[in-house]
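J.: this one's structure only:
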């Protein structure tokens, strides 16, 4: 498949169920990271557009969308999922060309998009029977129940590594809960998120229920996060931006959900058994999505006794990874998303070298690719815990290695990070795996694997990886106001005060 055969749709902002030109008529270039060529443009929203979208969302809550039942919302969600499936052949290459991820990964992402929407349709449908859930009390004269109400207008700010999938992780539960949403995808990869607007228009989603604003963070994201009439913000992205959002939300006492990345460990013990299998999970855990994953297990912590043999196998497997244009058949590693991100990754590698680490493999542009933001899969050894490469998230295909002797030492190394999103442990000793899983200071643990992610379990971190949970039933709870209704049901007076004597 050639990039020249792919038509990039030209879209406006999606507000109040319609395509609308930005107030300031700004447009931003779409750059194909595989060729460095401009292949189209997207609208650039500003604070003026945010105001219009917030007003539309509030009208939706006060009108048709706000009066829907869970079953009605489920019907809309299933229609959206069906449209995603129908349009999958065009959405997959758009995702690949926009974000740089291999075509096979974009294909899998689209399946997850439709499945996640269908999952939340099921939860929306079940909501109707869960309303007025009784709360047992110790007094028979009083009955109490709980209502789950939509929290209101929500601002959803999403990253570029899984453009449509990360958007759906937020959009699907927000709509299922009955919120009105404003999605602000990353300006680096917005094409498929705009196509979601067209899908919503085609299925007749009530106007204002979902609004989509593309644009730069300072010009569109910041006004959305700080808007007085946005009731909650859910953000996935960098720690620095997350801190700004949390600071702004604190001024308004506004709830936030933050997923801010990680520096996740993968701990491999000498009793792992099949080294080739462990090597593949190591590669998948770090190099999937071109290494641009917040949960990437980019710190390999190896038991000393197997380190030499394991690293030799790791090198052989790494050299076999096909690096190419993401649209090429068999591609397993595409380009970094942008020039700025490419330069950041290369600087991290050069800093590791200057601090005394060894670039065992990779660390440069592949010789056969002279254009595009490509970085060879990189393996770094002779690492100590004071180095930047050990401490800071790279967000590129870079793996650093450190060895250990004892389980206690492995735990200390694994938890030696300010982040706490995910961790992996590989061992045949399942009791040891259980001990490690309890010891990891993270929100997610993989046992004898690394990186598989599903829509049913909760997702989120601790420490500087953020707080709150997405996906599963926990993701739906993010978008509710939990309201108690307590009723006095006795015919007898309360009896606290005495009536005046006659």
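T.: Thanks, I have it. All figures in this text were calculated on a predicted structure; none of them were measured in a lab.

J.: going forward, measure contacts between C-alpha atoms and count neighbours the same way
T.: Will do.

J.: what helices and strands are in contact with the helix or strand encompassing residue 487?
T.: Take DSSP states H and E as the rule and residue 487 turns out to sit in strand 480-488. When contacts are defined as 3 or more CA pairs under 8 Å, 6 or more residues apart in numbering; DSSP states H and E, strand 480-488 sits against strand 142-150.

J.: got the buried residues for the strand it packs on?
T.: Residues of strand 142-150 classed as buried: 143, 145, 146, 147, 148, 150 (neighbour count, 16 or more other CA atoms under 10 Å).

J.: before we go on, here's another structure to hold up against the first:
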């Protein structure tokens, strides 16, 4: 059966029911505001448990007076308890048929689909996404669960009878789970990436200890509740909140861990990978960011190029690993393109993400605000800030709000042109040719996403054949380097953007969570 994406907003719009989308989201927002400030417990072995070391606060980054919840400030002890619970559950879970595991996830995805407006409202309160991006986050989580269940069924649980080389030999080939996997998820997709990575590990027969981002832990506990309702055996999925130095470090260094899957920064990912593989070879699946370029040629539709690059750069305030942070424009159309993207950017509404008109809301935390300030300072020193660059004061909005900024005049080797920023700063530079643009685009250590805006097919083909990135687009107005869809655009990074070059939301992703075994029985 053909896979279909959830696409909540698109379906409501095409059926003429967009107002229903808004009313359901706003109702869910009112409902979750009634439970703000509660205390959440760790989820270990099917039980809700406190840590010994107190709590930390999780606040709405769009209004710091709003306390979402208090979460457990866990340490190594709680993490080891969760690992023990997951190890105990593994022997039961791995012996379930793949059909039974898929049945649980099929029930879970149905429950999540029924609760998607609630989850979208929670995403907004956790990381400040507007309603459109928050629902897209939840839709992607739903898509991951459905797609991976479908892949297990399509591949017969990755079991295959093999041709026999001799009459008395009966070989078969299968993929089998490893054991307990650590999952560390980021703040920017607290539903989609958290659920996608966790589902990939569990549906293939492994058990999981999840450490969600301390900036956005709430969706992980909604997922735990959904899995329990769907019939997930105790101990298969465990959630422990707390600092990376304690919880994350224990997951990396504990000898009982069989595998690790991570989405986050390159620096953290590389350190974790080295530590995890120090004692013995163990699978480490990571996506570690990007420094993504969009190329605009003289054969492009400049209005389309400005919108596509702008959406990719400033959607969710640039806090996506797929965000465009460099636009390389052919000299002949540079001034025209620059004027168009500046005009487009000036019209964006930065504000409370709960409001319908908001394009993007706050940055996630004080550290992101500091990174924005430092980036703007360097841009003004070494180049020009043509628009934006202001931190919006707390008198106007009581959160981490900034203006989208467009910067010019920097050389290709400038730190702002080479290092991932994760804030809404877009660097635009002129290039003499498409060939030179691709050379500059490929100079960075990352290789996650890239885009080209050109109506000349030969230019698109040259770009596709020479760009060193895993997920690439041509003429994408909706986002020139962003918004891959599960099952259609598998999301994968090359070079320092990823460790395995196997794409999330693609047909090869699940194989990373299993090891191959060849079995032969002789008469």
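T.: Looks like it came in fine. Bear in mind that the values here come from a model prediction, so they are computed numbers and not experimental data.

J.: which of the buried residues of strand 142-150 of structure 1 sit farthest apart?
T.: Farthest apart among the buried residues of strand 142-150 of structure 1 by CA to CA are 143 and 150. That separation is 23.2 Å.

J.: neighbours of residue 472 of structure 2, how many?
T.: Neighbour count for residue 472 of structure 2, taken as other CA atoms under 10 Å: 26.

J.: actually residue 10 of structure 1, sorry about that
T.: 12.

J.: could you export the buried residues of strand 142-150 of structure 1 as CSV, including distance to residue 75 of structure 1?
T.: Formatted as CSV, the buried residues of strand 142-150 of structure 1 follow (distance: CA to CA, whole Å):
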residue, distance to residue 75 of structure 1
143, 33
145, 27
146, 25
147, 22
148, 19
150, 17
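
J.: which one of those residues is nearest to residue 117 of structure 1?
T.: Closest to residue 117 of structure 1, out of all of those and judged by CA to CA, is residue 150, at 17.6 Å.

J.: quick one: map that closest one onto structure 2.
T.: When structure 2 is aligned by TM-score structural alignment, the residue opposite residue 150 of structure 1 is residue 177.

J.: who's in contact with that match?
T.: Contact analysis of residue 177 of structure 2 by CA atoms under 8 Å, 6 or more residues apart in numbering lists 94, 204, 205, 206, 513, 514, 515.

J.: same check for the residues you listed, but in structure 1.
T.: Using both residues aligned by TM-score structural alignment, their matches' CA atoms under 8 Å, structure 1 keeps these contacts from the contacts of residue 177 of structure 2: 204, 205, 206, 513, 514, 515.

J.: which among the residues you listed end up buried?
T.: Buried subset of those (neighbour count, 16+ other CA under 10 Å): 204, 205, 206, 513, 514.

J.: got the contact list for the first one?
T.: Remark: with contacts taken as CA under 8 Å, 6+ apart, residue 204 of structure 2 is in contact with 98, 152, 157, 176, 177, 510, 513, 514.

J.: the first one: how many residues sit nearby?
T.: Burial of residue 98 of structure 2, expressed as a neighbour count using other CA under 10 Å, amounts to 19.

J.: what ranges does the stretch 401-523 of structure 2 have for its helices?
T.: Applying DSSP state H, counting those that start in this stretch to the stretch 401-523 of structure 2 gives helices spanning 415-418, 434-441, 457-466.

J.: map residue 361 of structure 2 onto structure 1.
T.: Aligned counterpart of residue 361 of structure 2 in structure 1: residue 334 (TM-score structural alignment).

J.: list the contacts of its match.
T.: By CA under 8 Å, 6+ apart, the neighbours of residue 334 of structure 1 are 34, 100, 101, 102, 289, 290, 323, 324, 325, 326, 374.

J.: surely the third one is within a strand?
T.: In other words, residue 101 of structure 1. No: when DSSP: H, G, I helix; E, B strand; the rest coil is applied, residue 101 of structure 1 is found to be coil, with no strand at that position.

J.: in structure 2, what sits opposite it in the alignment?
T.: Aligned by TM-score structural alignment, residue 101 of structure 1 pairs with residue 129 of structure 2.

J.: number of residues surrounding its match?
T.: Using other CA under 10 Å, the number of residues around residue 129 of structure 2 comes to 35.

J.: wait, isn't it in contact with residue 121?
T.: No: Residue 129 of structure 2 lies out of contact with residue 121 (CA atoms under 8 Å); the separation is 9.1 Å.

J.: report the contact partners of residue 402 of structure 1.
T.: Counting by CA under 8 Å, 6+ apart, residue 402 of structure 1 touches 299, 300, 301, 302, 381, 382, 383, 384.

J.: over to residue 379 of structure 2?
T.: Counting by CA under 8 Å, 6+ apart, residue 379 of structure 2 touches 385, 407, 410, 416.

J.: report the spatially nearest residue to the match of residue 361 of structure 2, omitting neighbours in sequence.
T.: Using CA to CA, 6 or more residues apart in numbering and skipping residues adjacent in sequence, the residue nearest residue 334 of structure 1 is residue 326, 5.1 Å away.

J.: tell me how far the one you found lies from residue 2 of structure 1.
T.: 10 Å (CA to CA, to the nearest Å).

J.: residue 146 of structure 1 contacts residue 485, doesn't it?
T.: Yes: counting by CA under 8 Å, residue 146 of structure 1 sits close enough to residue 485 to count as a contact (6.1 Å).

J.: ok so, going back, ok, the contacts of residue 334 of structure 1 vs residue 426 of structure 1, which is closest?
T.: Lowest distance from residue 426 of structure 1 to the contacts of residue 334 of structure 1 (CA to CA) belongs to residue 289, with 21.7 Å.
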